[in-house]
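Asker: just to be clear, the model below is a prediction. Sequence and coordinates:
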Amino acid sequence: MPDNDRRGGGSDDQRERILSEAVKLLAEAGPSGLSTRAVAAAAGVQTPTLYRLFADKDGLLDAVASFGFESYLAEKRAFEPSEDPVEDLRRGWDVHVEFGLANPAIYMLMYGNVRPGHRPAAAAENRAILRGMLERANVQGLLRVPVEAATVAIEASTTGAVLLLLAQSEQARHAQLIRPLRDIVLDAVTEQATSRAGDRSPIVDRAQSLLGIVTPAGDADPVTDAGFSVFEAGLLREWLGRLTEVYRPADGSDRRSR
């Protein structure tokens, strides 16, 4: 059966038109109004065409999330790092919150309808960008915790805070309400560069950097993948963690000088 595409065009044109109409429907009717039949009708194609391009409804939802999230990701990809990685993390937090409040339907599709074991491509890319920012801070010795732990803490706090605001009436969604949370979380996982310049130990810096590298990411463990046992991998990470504590007392002095 020929495709009843009222406006012609190739697969790329059809795909973009379907996504554009799906984003409009999402904003107007929310996720519940985003049926494949409604999207196909709005885009002027038959439903089989939609399935040919996106495989199934989950594929369509992922593509819609990425398509709607593209302006945010483009801004994050073009993010110009400053000399202060911690300040860059604050800027990144603010960009994330502003996008969520300005695009509630897309944000809810991305983060409000979580399927265990599944992460939309746009969310995965956003996580990779955040992790890259944290890796940079870690190399400079500005992380108090491993990169993966900092990634989870920032992800959980940003998305949770935005979803909390989106549950309020539109008039009550003020970004400044969650600004203290931003500062609390970032202060807990990072250190200001200026506070570390005089008393930073190179042992701590190197141990923290190596700990970030050997910390498992998802199902991958770089240490066991290199041939070490699970016990050896755990012992290595424990020793690196202890090094960061032994050489960084609470008063900021260096134990090696005692």
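Answerer: Looks like it arrived, so ask away. Numbers count the residues shown, from 1 in each chain.

Asker: for the rest of this, base every contact and every neighbour count on C-alpha atoms.
Answerer: Will do.

Asker: show me where the stretch 101-250 of the chain has helices.
Answerer: For the stretch 101-250 of the chain, the helices defined by DSSP state H, counting those that start in this stretch occupy 104-111, 121-139, 147-166, 179-189, 193-196, 202-214, 222-225, 230-246.

Asker: which positions in the third one come out as buried?
Answerer: Yep, that's helix 147-166 we're talking about. Buried residues in helix 147-166, counted by 16 or more other Cα atoms under 10 Å: 147-148, 150-151, 154-155, 157-159, 161-163, 165-166.

Asker: thinking again about what came up before, quick one, which of the helices of the stretch 101-250 of the chain is nearest to residue 73?
Answerer: helix 121-139 (6.9 Å; Cα to Cα).

Asker: helices or strands up against that closest one?
Answerer: helix 57-77, helix 85-102, helix 147-166, helix 202-214 (3 or more Cα pairs under 8 Å, 6 or more residues apart in numbering; DSSP states H and E).

Asker: make JSON lines from these and add distance to residue 235 to it.
Answerer: Putting the helices and strands packed on helix 121-139 into JSON lines (distance: least, Cα to Cα, whole Å) gives the following:
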{"stretch": "helix 57-77", "distance to residue 235": "36"}
{"stretch": "helix 85-102", "distance to residue 235": "30"}
{"stretch": "helix 147-166", "distance to residue 235": "18"}
{"stretch": "helix 202-214", "distance to residue 235": "12"}
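
Asker: tell me which of the helices of the stretch 101-250 of the chain sits most buried.
Answerer: helix 104-111 (a mean of 21; mean count of other Cα atoms under 10 Å).

Asker: starting at the chain centroid, how far to that one?
Answerer: 13 Å (Cα atoms, centre = their mean, to the nearest Å).

Asker: stretch 38-57 now?
Answerer: 29 Å.

Asker: neighbouring contacts of that stretch?
Answerer: 3-7, 11, 14-15, 17-18, 21-22, 25, 36-37, 60, 63 (Cα atoms under 8 Å, 6 or more residues apart in numbering).

Asker: ok, and here's another one to check against it:
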Amino acid sequence: MTLEAGPHAPGGASTGRDAVRSRLIDVAADLLAQQGPAAVTTRAVAAAAGVQAPTIYRVFGDKDGLLDAVAERAAQEFVAAKARAARDEAGRGADPLEDLRSAFFAQVDFGVANPEVFRLLGDPARVLRSGAARAGLAVLRARVHRVALAGRLRVPEQRCVDLVQSAGTGVIQTLLATPAGERDPQLAASMWEAVVAAVLVQDTASAGAPAAAEQASAATLVAFRAMAPELPGLNAAERGLLVDWLHRAEAAAHD
């Protein structure tokens, strides 16, 4: 007996196909986590799921399509949790920098705990076609935007997004490439501090008065650029023009 959906399957063929698809993803994810990508063969997945091997090709196109689905589901679950946390944080007026910090460490923890999924999601071609990856990036951008609105960001928002994302990915790759017993437990914290030093306004004591004043000026420009699209009293064309001016000024300040 297989999991194939027949014409009289409860809920209809579509529901049956969805159940088969979900079961195949479950099985492939288990094999991936327990034995690595080499174990995720069409024969092994089909046998464990109780279906014929051609079912995988009908549902996913090929083995790579199945791996895409495994990575996408894991990413969707992680991103959904991040999005809920981000909404809760914004709703209670939490410190935007602490929210961004928590998200950074959550990303690192997820990658280290799910190495095979991380490697799948680290494939640039897979990321480009991943809806979950785009959703995750949107959550990160929203968090960075809140830091900018608070007047604490002295670099363009996109640069901060790129730095946070790159730093997290680099930490995960380094930790996974190091034997578990030899990993530096402070690596993520040190990388986070490096990102903070590169993107945030520093106090006068650590930056020196002239540098602190320059950073404060840059942060004001970034904050104004962040709030410009929502400024009241302007029509769409005026807002667009203001945003363009501020974008050019921001870019010139960081050339």
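Answerer: Arrived safely. Everything quoted here is computed from the prediction, not taken from an experiment.

Asker: ok so, going back, buried among the contacts of stretch 38-57 of the first structure? Make that a ChimeraX selection.
Answerer: With 16+ other Cα under 10 Å as the criterion, this ChimeraX line picks the buried residues out of those:
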select :14,15,17,18,21,22,25,36,60,63
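
Asker: which ones among the contacts of stretch 38-57 of the first structure lie within helices?
Answerer: With helices taken from DSSP state H, the overlap with the contacts of stretch 38-57 of the first structure comprises 11, 14, 15, 17, 18, 21, 22, 25, 36, 37, 60, 63.

Asker: can you put the residues you listed in CSV and add distance to residue 209 of the first structure?
Answerer: Output for these, formatted as CSV (distance: Cα to Cα, whole Å):
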residue, distance to residue 209 of the first structure
11, 46
14, 47
15, 43
17, 45
18, 45
21, 46
22, 43
25, 46
36, 47
37, 51
60, 39
63, 35
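
Asker: how about residue 75 of the second structure, what does it touch?
Answerer: 121, 132, 133.

Asker: aligned partner of residue 180 of the first structure in the second structure?
Answerer: Under the alignment (TM-score structural alignment), residue 180 of the first structure maps onto residue 190 of the second structure.

Asker: so what touches whichever strand or helix holds residue 210 of the second structure?
Answerer: In this assignment (DSSP states H and E), residue 210 of the second structure forms part of helix 209-227. By Cα under 8 Å, 6+ apart, the residues outside helix 209-227 of the second structure that reach it are 145, 148-157, 201-204, 243, 246-247, 250, 253.

Asker: ok, 6 Å please
Answerer: Contacts to helix 209-227 of the second structure, defined as Cα atoms under 6 Å, 6 or more residues apart in numbering, come from residues 148, 149, 151, 153, 154, 201, 204, 246.

Asker: which residues touch the equivalent of the fourth one over in the first structure?
Answerer: The equivalent of residue 153 of the second structure in the first structure is residue 143 (alignment by TM-score structural alignment). Counting by Cα under 6 Å, 6+ apart, residue 143 of the first structure touches 189, 190.

Asker: which of the contacts of residue 75 of the second structure are also in contact in the first structure?
Answerer: Of the contacts of residue 75 of the second structure, the ones still in contact in the first structure (both residues aligned by TM-score structural alignment, their matches' Cα atoms under 8 Å) are residue 132.

Asker: going by distance to residue 184 of the second structure, which of the contacts of residue 75 of the second structure wins?
Answerer: Distance to residue 184 of the second structure across the contacts of residue 75 of the second structure (Cα to Cα) is lowest for residue 121, with 23.5 Å.

Asker: aligned to that closest one, what sits in the first structure?
Answerer: Under TM-score structural alignment, residue 121 of the second structure pairs with residue 110 in the first structure.

Asker: let me have the contacts of residue 75 of the second structure in a markdown table, extended by distance to residue 106 of the second structure.
Answerer: A markdown table is the format used below for the contacts of residue 75 of the second structure (distance: Cα to Cα, whole Å):
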| residue | distance to residue 106 of the second structure |
| --- | --- |
| 121 | 16 |
| 132 | 16 |
| 133 | 15 |
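
Asker: looking at the contacts of residue 75 of the second structure, which is nearest residue 83 of the second structure?
Answerer: Closest approach between these and residue 83 of the second structure, by Cα to Cα: residue 132, at 11.3 Å.

Asker: just checking, that closest one touches residue 77?
Answerer: No. The pair residue 132 of the second structure / residue 77 is not scored as a contact, 8.7 Å apart, by Cα atoms under 6 Å.

Asker: residue 49 of the second structure and residue 37 of the second structure, how far apart?
Answerer: 17 Å (Cα to Cα, to the nearest Å).

Asker: who has more neighbours, those two?
Answerer: Relative neighbour count places residue 49 above the other of residue 49 of the second structure and residue 37, with 20 against 17, counting by other Cα atoms under 10 Å.

Asker: mind telling me what that one corresponds to in the first structure?
Answerer: Checking TM-score structural alignment: residue 49 of the second structure goes with residue 43.

Asker: ok, residue 65 of the second structure next?
Answerer: Under TM-score structural alignment, residue 65 of the second structure pairs with residue 59 in the first structure.

Asker: what's the burial count for residue 32 of the first structure?
Answerer: 8.

Asker: is it in a helix, a strand, or coil?
Answerer: helix (DSSP: H, G, I helix; E, B strand; the rest coil).

Asker: residue 89 of the first structure -> the second structure?
Answerer: Per TM-score structural alignment, the equivalent position to residue 89 of the first structure in the second structure is residue 100.

Asker: just give the nearest non-adjacent residue to that match, would you?
Answerer: With Cα to Cα, 6 or more residues apart in numbering as the criterion, residue 100 of the second structure has its nearest non-adjacent residue at 5.9 Å, and that residue is residue 143.

Asker: next up, the contacts around residue 147 of the first structure.
Answerer: residue 212.
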